[in-house]
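[1] coords please:
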Amino acid sequence: MSIITSRIAYNVDNFGEQAVETAKLIFLWDAEHDQRMWDLMCDDVTFIGPLPDQYANGKEEYKESIKEDFDFWFDLYDEHYILEYYDDEVALVSGSYLVKFRETEPVFFMHRQRFSMLFINVDGAPLLKHIHLSHPDNLIQEGETYPYMFGQDLRKMIDDMKRSATNDAMTGLYNRNFFEANYHGLNNMISTPPYGYVLYFDLNGLKAVNDKEGHEKGDRLIINFAQSLKTAALEVVVQSVTLRTGGDEFLVIAPHATLEQVGALLRKVKQEFKQRCAMLSPFASFAMGFVHLKEGMELKDAVSLADERMFRCKRYIRSQR
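    Below you'll find the model as predicted:
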C-alpha cells in the first residue's frame, strides 16, 4: 500500500494530533475536488452518510456515494475539531463545520455538517478507517441528493435581492448603489488609454409633465428616456455603462469612446427621444454635459464636472423659452 500520509509534514508529534490534521486535510481536499483525499484513507474505509441508506464499504463505494460532491464547489467555515480519544494505534476525531456553496453555483446552500472519524496507525501515519457524517437540519426532498430545489429558489432570491440593490426598479438601469459598490472597477476602467468620455443627462420638463399630465405619464417618460439612452449607447459605443443616478438624471460612462462616437451617440439619443419621449409630452426635452477623460482623472471628478456642464446646458435651454 502506498502511504501518502507518510509524506505529510505534520506540525505536531503525537498520533492523535496528526489524525486531527489529516481530518482537516480530507475535508479541505473534498471542497477543492482534490483526488488526493482518497490517499488519506484505508482501502476498506467505511462511510455512513447523512442521506437515507447512504452507506459504503471500501473506497470505490465511498467514491460512488459522494460523486455528486464534485458537481458543486463549496467552502468550509466555522470548523471545530475535537480529539475524543487516541493512543499509539487509533484516534477518534469528531466535530462540525459549515458548508456553504460558492456564489458561482446555480444554487445557494449552507448547512452545518457533523462528523466522527476513526483513524488507525498504518506504518506510522493516520489513515481514515471509518467516517460518519450527519446533517442536524435536513432540507432534502425526496429524490434529491442535495436540497437542490430549495437551494435553487434561494439562489434566485439572493440574486434578485442583489439586482434590486444595484438596479433601478423603474428603468432596469444600474443605480447609484451600483456606482458606489463598483467604483473601484469603474475607475480602473476609465484609467487606461485611449481615454473616452463621461456624459451626464437630465430630463427637462418632468415636473410639468407630472403636474399637468400625471405621475403615470411622468414615470413613462423616465422609462422611455432610459431606454433611449441604453439603446443609443449599445448601438454607438462599443463599451459603456448606463446608470440612472436618481430622479431624472442619468449617466453614461464610455471609457474609450471617441469624440465622433459621442456626437453619434447624441444624435442617436435625440432620434430615440423623438420616437419614445417627445410624443408623450410637448414639455419634454433633455440637457447633457460631457467630459473628455484624461490621464489621472478620478471618475467622481469627471462625473461632477459633467454634471456641472449639464446644468449649464439646462440653464441655457430655459433661457431660450
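
[2] For the rest of this, base every contact and every neighbour count on C-alpha atoms.
    OK.

[3] Relative to residue 28, how far out is residue 96?
    When C-alpha to C-alpha, to the nearest Å is applied, the distance between residue 96 and residue 28 equals 13 Å.

[4] Now do the same contact list for residue 77.
    By C-alpha atoms under 8 Å, 6 or more residues apart in numbering, the contact list for residue 77 reads 97, 98, 99, 100.

[5] Please generate a structure for the following sequence too, so the two can be compared:
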Amino acid sequence: MNKLLLILKVLAISIILPACLSCSKEDNKETYYADFSYDVQDNQVIFTNASTGDYLYVEWDFGNDESTGKSADKSKVHTIYFPLKGEYEVTLKLWGNLNTESDTKTVTKTISIDADDPDYVNPEGLIWSDEFNSATINTANWKFEVGTGDNGWGNNELQYYTNGDNAKVVDGKLILTAKKVNDDKVQGSYTSTRMISWGKKEFTYGRIEVRAKLPSGTGVWPAIWMLGANLGQVGWPACGEIDIMEYVGYQPDVVHATVHTPAGYAGDGNGSSKSLPTCEEEFHIYGLLWTETSMTFYVDSPDNVVHVYAPAEKNDANWPFNKPHFFILNVAVGGNWGGAQGIDNAIFPQSMEVDYVRVYELN
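    This next block holds a predicted model:
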C-alpha cells in the first residue's frame, strides 16, 4: 500500500510541476510590456524607453543600420541621427526574466524624416564640393572677376564687381552681397560679386547641386550658372551656357533654368520656369543632371523638374556640352532682364547665400 501511495504521489508531482512551470512562464510573459516614445527634431530623433513591468534587457534597432545589441541599461535615452529623408522602422525588443528568445516582446513604430540634412555630405559618388566651412573663400576653387565688363557684362548691367569686397563666408554660408553706392542708377552705382571656378574646377557631365537662398526686390538678378572652359578660344555662345538657376527680383517666387547655344541664345535660349514661393526666405537645392544626351534641371529633388534639354540630333550648334564647363556665382543689378522694370534703390543691400556647391558622378 505504501509503495502504491508513493507511486501516486510521484505521478501527481510529475503532472502538476510542468503545469506550474508553464504557468510561471506565461505569468512572466504577462508581467512586462514593450513601448517607447520618440521626438523628431529635424534630422535627429530622441528615443525613450516607455516599457513597463519586469524584464532583464532592452535591444534597439533604429532601422538605419544602427542598433544597440542586448543591454541592461533600460533607462538610456538614445539620440539618433537620420541624415536622409524617408520612413524608418524602429523596433524595441525586451528580454524577459527567462532570457530566452521565447520570452521576448517587441514593439515597432514608423518614424518619418521630412527632409535631408543639408549639412550632410553623402560621400557616395561625390567628385568635388565646396561646403564653405572655412573662414575665408577657398582660392583653390574660386577667383573674382572684377569691373563692369563689356557693355555691362553683355547685358547692360549696372554693378561693378569687386575683388572680394562683396563676398564673405559666415557660419558655413557664402554671402554674395549687392550694395548701393549712389542713387544715380548708372553703371557703377552698385557693387557686387562675380565668383568663377574657371581654370580651377571644371566639369563635364554629372549631378550638380547648389543650395542657396535668393535676394529680393526689383532690380536684382542673381544667377548660378556655367560656361564652357573653351570660352577664350571660341567665344560665347559657341562655348555653351548652362543657367542652373536665374532669378529676377521684379518677378518674385519664380526661378528659371536655361541653356544657350549657337542654335538659340539670349532671348531665344531654351529654358523653362517654375514657381517657388519660398525661394527668398528659405534655402533650396538647384540641381542639374547632365548626361551625354540630356540636361535635366530641378529644384530640391530630381523628381521636381524645371526644364529638360535633349536635342534629338546633336551637333556643335545645339550641343556644346560635351566639354568641361566652369561655375559662376553672381548677383547682378539692373541689365536687360534684371532691370526690365527698373531698380528699387530702397532694397539694398541684398545678398544671395550659398550653402554648398556639389558635383557627383552619375549613377
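
[6] Mind telling me the TM-score for this superposition?
    TM-score for the superposed pair, counting by TM-score structural alignment, normalised by the length of structure 1: 0.26. Supporting figures: 147 aligned residues with a C-alpha RMSD of 6.7 Å.

[7] Residue 96 and residue 28 of structure 1 - which one has more neighbours?
    With neighbours defined as other C-alpha atoms under 10 Å, residue 96 of structure 1 and residue 28 compare such that residue 96 has more, 19 against 16.

[8] Tell me the buried residues within the contacts of residue 77 of structure 1.
    If you count burial by 16 or more other C-alpha atoms under 10 Å, the buried members of the contacts of residue 77 of structure 1 come out as 97, 98, 99, 100.

[9] Now tabulate those residues in a markdown table and tack on secondary structure.
    As requested, those are exported to a markdown table (DSSP: H, G, I helix; E, B strand; the rest coil):
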| residue | secondary structure |
| --- | --- |
| 97 | strand |
| 98 | strand |
| 99 | strand |
| 100 | strand |
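
[10] which one of the residues you listed is nearest residue 261 of structure 1?
    For residue 261 of structure 1, the closest of those turns out to be residue 100, at 45.9 Å, with distances computed as C-alpha to C-alpha.

[11] from what I can see the closest one touches residue 78, true?
    No - using C-alpha atoms under 8 Å, residue 100 of structure 1 makes no contact with residue 78, being 10.7 Å away.

[12] Hmm, residue 325 of structure 2 is touching residue 203, no?
    Yes - if you go by C-alpha under 8 Å, residue 325 of structure 2 and residue 203 touch, sitting 5.3 Å apart.

[13] So for those two, which sits in the more crowded spot?
    More neighbours sit around residue 325 than around the other of residue 325 of structure 2 and residue 203, counting by other C-alpha under 10 Å; the figures are 27 against 18.

[14] Without its sequence neighbours, what residue ends up closest to the more buried one?
    Spatial nearest neighbour of residue 325 of structure 2, excluding adjacent residues (C-alpha to C-alpha, 6 or more residues apart in numbering): residue 228 at 4.1 Å.

[15] thinking that neighbour is in contact with residue 328, fair?
    No - taking C-alpha under 8 Å as the definition, residue 228 of structure 2 is not a contact partner of residue 328, at 10.9 Å.

[16] Mind checking which of these two has more residues around it?
    residue 228 (27 against 21).

[17] separation between the more buried one and residue 202 of structure 2?
    With distances defined as C-alpha to C-alpha, the gap from residue 228 of structure 2 to residue 202 of structure 2 amounts to 9 Å.

[18] before we move on, what SS does residue 6 of structure 2 have?
    In the three-state summary, residue 6 of structure 2 is assigned as helix, counting by three-state DSSP.

[19] scratch that, residue 9 of structure 2
    Classification of residue 9 of structure 2 by three-state DSSP places it in helix.

[20] For it, give me its contacts.
    Residues in contact with residue 9 of structure 2 (C-alpha under 8 Å, 6+ apart): none are found.

[21] separation between it and residue 24 of structure 2?
    In this structure, residue 9 of structure 2 and residue 24 of structure 2 are 22 Å apart, going by C-alpha to C-alpha.

[22] Could you do residue 289 of structure 2 as well?
    Here the distance between residue 289 of structure 2 and residue 24 of structure 2 works out to 63 Å (C-alpha to C-alpha).

[23] Neighbour count: the two, which is higher?
    More neighbours sit around residue 289 than around the other of residue 289 of structure 2 and residue 24, counting by other C-alpha under 10 Å; the figures are 19 against 12.
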